[in-house]
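>>> the sequence and its predicted three-dimensional model are supplied below.
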Amino acid sequence: MAAVRSGIPIKWTSEQIIDRDRVEIHFHHLKAFSKGMQVVWTFDQRPDGVLVTIVHDLHFRIPALAPIAEPIIGDFFTHNVANKTLRCMRDYVEAKANRVAA
């Protein structure tokens, strides 16, 4: 996977598991600075749409650097990329729904 944050390219490898019964997507980051991070996306149908919740569980591999690395990886990169991904997914799904409804 790849993204760009403030002009900085980011690349990582993750395993994705779709749990249709629980309506969740699980990601396990396998390579890059986020190696070992577990991510769960949950989808909750609401009257006005779908609420998507993303939980990131990152424990930096070098404990001495964790106080510096975790806010950078989590706040600066991860949350930004997740928000962009959700916006793109919403726009795509809504555009498809509008085409079907027309």
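Thanks, I have the structure now.

>>> CA only for contacts and neighbour counts going forward, please
Will do.

>>> then residue 95 would be within a helix, right?
Yes: judged by DSSP: H, G, I helix; E, B strand; the rest coil, residue 95 forms part of a helix.

>>> burial of it, as a residue count?
12 (other CA atoms under 10 Å).

>>> who touches the spatially closest residue to residue 32 that is not a sequence neighbour in this structure?
Nearest residue to residue 32, sequence neighbours excluded (CA to CA, 6 or more residues apart in numbering): residue 12, at 5.2 Å. For residue 12, the contact set (CA atoms under 8 Å, 6 or more residues apart in numbering) comprises 1, 2, 29, 30, 31, 32, 33, 34.

>>> how does it look with 10 Å?
1, 2, 3, 29, 30, 31, 32, 33, 34, 35 (CA atoms under 10 Å, 6 or more residues apart in numbering).

>>> please report how far the most centrally placed residue in the chain lies from residue 3.
With distances taken as CA atoms, centre = their mean, the chain has residue 82 as the residue nearest its mean C-alpha position (4.1 Å). According to CA to CA, to the nearest Å, residue 82 stands 10 Å off from residue 3.

>>> check residue 52 too.
On the measure of CA to CA, residue 52 and residue 3 end up 20 Å apart.

>>> for comparison:
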Amino acid sequence: MRTYNEIDLQCSPEDAFRFARMVDRWPQHLQHYRKVRFIEGNSGEGGLVEMAAYRRFDKVSWPVWWMSEMEVDAQLLRIRYRHVKGITRGMQVEWKLEPASSGMTKVSIVHEWEQPQVGRIVAARVIGPVFVHFIADQTLQGLKQAAERQREAAAYG
């Protein structure tokens, strides 16, 4: 199973990277995140992080939960996760942040799951598109809004 999400943010790659790696603050910016906390480590260096979010279906919110080993590469502006607990155990995730045109930053997220415990068909047809892709898209949209709000606030003092 593989999913791909991408968005352009109107901020520098360094500002976008700061929002992306500060996962423990995501619930402040992202309505669909219930909880993010480091079991070991921190947002600057990475570590073991527990994450919980909601996948909204009209009026119903489906709770999802996972635990990941987070690796931060500030030089390359990359963040990698390896899911170690939860239904998506074994999933590999990579965030890439790259300069784009006119002061924009392209942020992409790739989720890959080669050995899904739930079966390849369920992973490819349900978990990937319905949960992973949707939640990643909501995450990118929320981080875009937060980063651009901060940029506007800095511009207006």
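Received, thanks. Model, not experiment: these values are computed from the prediction.

>>> can you give me the TM-score here?
Once superposed, the chains reach a TM-score of 0.90 (TM-score structural alignment, normalised by the length of the first structure), with 100 aligned residues with a CA RMSD of 1.2 Å.

>>> any idea which element the aligned residue in the first structure for residue 153 of the second structure lies in?
By TM-score structural alignment, residue 153 of the second structure lines up with residue 99 in the first structure. In the assignment (DSSP states H and E), residue 99 of the first structure maps to helix 79-101.

>>> same question for residue 27 of the second structure.
According to DSSP H and E, residue 27 of the second structure maps onto helix 26-29.

>>> enumerate the positions of that helix that are buried.
26, 27, 29 (16 or more other CA atoms under 10 Å).

>>> all the strands of the first structure, in order from the start?
In the first structure, strands defined by DSSP state E lie at 2-5, 8-11, 13-19, 24-31, 38-46, 49-57, listed in chain order.

>>> as CSV, those with mean neighbour count and distance to residue 95 of the first structure would be great.
Shown next, in CSV, are the strands of the first structure (neighbours: other CA atoms under 10 Å; distance: least, CA to CA, whole Å):
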stretch, mean neighbour count, distance to residue 95 of the first structure
strand 2-5, 12, 22
strand 8-11, 11, 28
strand 13-19, 13, 23
strand 24-31, 17, 22
strand 38-46, 14, 18
strand 49-57, 13, 14
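
>>> enumerate every residue touching the equivalent of residue 85 of the second structure over in the first structure.
Following TM-score structural alignment, the counterpart assigned to residue 85 of the second structure within the first structure is residue 31. Counting by CA under 10 Å, 6+ apart, residue 31 of the first structure makes contact with 11, 12, 13, 14, 37.

>>> returning to what we had before: okay if I get the strands of the first structure as TSV plus distance to residue 65 of the first structure?
What follows is the strands of the first structure, written out as TSV (distance: least, CA to CA, whole Å):
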stretch	distance to residue 65 of the first structure
strand 2-5	21
strand 8-11	19
strand 13-19	22
strand 24-31	18
strand 38-46	19
strand 49-57	17
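
>>> nearest to residue 90 of the first structure among the ones you listed would be which one?
Minimum separation from residue 90 of the first structure across those (CA to CA) falls at strand 49-57, 9.5 Å.

>>> could you list every helix and strand that that closest one packs against?
strand 24-31, strand 38-46, helix 79-101 (3 or more CA pairs under 10 Å, 6 or more residues apart in numbering; DSSP states H and E).

>>> and the angle for that strand with strand 24-31?
Here the directions of strand 49-57 of the first structure and strand 24-31 differ by 30 degrees (axes from the mean of the first three to the mean of the last three CA atoms, to 10 degrees).
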